[in-house]
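Chemist: predicted model follows, preceded by the sequence.
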Amino acid sequence: MKSIFTDEGFSEIKNRLDNLKEDAPRQWGKMTSAQMVHHCQFPLNIILEKEKTDMKPNWFVALLFKKSMYNDKPWRKGLPTAPDFKVTEDKDFDKEKAKLSSLVEELGSIRDKEEWMPHPVFGNFTKEQWGKMQYKHLDHHLRQFGV
């Protein structure tokens, strides 16, 4: 799996995000493109330590799903969204896309950092695991809208 922390993965995500259009038809799910770009901000705000979540560590979930967060297999269509990350209200596409792009840039600017906080549900992640998981989440939702 690619990583948001590599030049290739970072550039790819940035280019795909730049090519995302508000009227892009979703391939699956319920979110609009505006809701999706807002949704994708949550995990970035957490890794950047800008936001806290009430999500609690769940060792059972971690044992079952942790490796799927960063392995080489893309996430399947229609996976359930964590309740804390659900977006149901209307959003301004241009505003939310700009915010997401800024967060991706910010994460890219600190990609050489070696020590990363634990994931709120899955516990300790290495830098490599964090980078793959962030790439994988963004890739999943960009594919959802055909980019």
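Modeler: Thanks, I have the structure now.

Chemist: going forward, measure contacts and count neighbours with C-alpha atoms only.
Modeler: OK.

Chemist: for the chain, what spans make up the helices?
Modeler: 7-19, 33-39, 41-47, 59-65, 93-109, 127-144 (DSSP state H).

Chemist: presented hereafter is structure B, for comparison with structure A:
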Amino acid sequence: MQSLFDPNGNRIIIERIDQLTPIVLSQWGKMTVSQMLLHCQMPIKVAFGEMEIKPNWFLKTFFGRSSKKMFIDSKPLRHDLPTSNEFKITHEPDFDQAKEELKALVKQFTEKGPAVIKIEKHPLFGKMTMEEWDMAQYNHLDHHLRQFGV
């Protein structure tokens, strides 16, 4: 399993982000590439303690554990997963700005190490180890980069 804390795993994700262009089309889903770049920043900001979300109690109670297992598994995420309302992007962000901001967030994993994760308890998944945070973030990024063919 690749890791964002590992310089090589981090570099691979950054290189994949760099392959994106403003006109690349998704292979599934409804997001544009610019929306995806902004969307991918949000779970990282949650992990860094820069953004707070409050999932509804029903989802947390009945789907939190199973969702966590899916995100920390080594298998690729399914294409048909719903997007959390807090992470839906309805406007068209500036591509270059969203791309650079996502790369800067990803780089923090190797620059700061596990200390970059500021919260222990994921709002939906519950208590998570640093390894689980890393795996969930890597899998989420990988999922969306594959969505756009990189």
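Modeler: Received the coordinates, thanks. All values derive from a computational prediction rather than experimental measurement.

Chemist: ok so, going back, any idea which of the helices of structure 1 is most buried?
Modeler: Scoring the helices of structure 1 by mean neighbour count under mean count of other Cα atoms under 10 Å gives helix 33-39 as the most buried, with a mean of 23.

Chemist: that helix: how far from the chain's middle?
Modeler: Relative to its chain's centre, helix 33-39 of structure 1 lies at 11 Å (Cα atoms, centre = their mean, to the nearest Å).

Chemist: re earlier: so which of the helices of structure 1 gets nearest K73 of structure 1?
Modeler: The closest of these to K73 of structure 1 is helix 127-144. By Cα to Cα, the value is 9.0 Å.

Chemist: now the closest one on structure 2. Mean distance?
Modeler: Helix 127-144 of structure 1, aligned to structure 2 and superposed, deviates on average by 0.5 Å (mean Cα distance after the TM-score superposition for structure 1).

Chemist: who's sitting farthest from the centroid in structure 1?
Modeler: Within structure 1, the residue lying farthest from the chain centre (Cα atoms, centre = their mean) is F60, at 22.1 Å.

Chemist: circling back: relative to N71 of structure 1, which of the helices of structure 1 is closest?
Modeler: Among those, the nearest to N71 of structure 1 by Cα to Cα is helix 127-144 (7.6 Å).

Chemist: structure 2: matching residues for the closest one?
Modeler: Mapped onto structure 2 using TM-score structural alignment, helix 127-144 of structure 1 spans residues 130-147.

Chemist: now do stretch 65-80 of structure 1
Modeler: Going by TM-score structural alignment, stretch 65-80 of structure 1 lines up with residues 67-82 of structure 2.

Chemist: now do that stretch: distance from first to last residue.
Modeler: Using Cα to Cα, to the nearest Å, one end of stretch 67-82 of structure 2 lies 11 Å from the other.

Chemist: and stretch 81-88 of structure 1, by the same measure?
Modeler: 12 Å.

Chemist: what's in contact with the match of helix 127-144 of structure 1?
Modeler: With contact meaning Cα atoms under 8 Å, 6 or more residues apart in numbering, stretch 130-147 of structure 2 is reached by 1-5, 13, 16-17, 26-29, 36, 40, 43-44, 47, 68, 71-74, 76-77, 114, 117.

Chemist: format the helices of structure 1 as a markdown table; extra columns: distance to P80 of structure 1.
Modeler: Formatted as a markdown table, the helices of structure 1 follow (distance: least, Cα to Cα, whole Å):
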| stretch | distance to P80 of structure 1 |
| --- | --- |
| helix 7-19 | 22 |
| helix 33-39 | 13 |
| helix 41-47 | 15 |
| helix 59-65 | 13 |
| helix 93-109 | 21 |
| helix 127-144 | 13 |
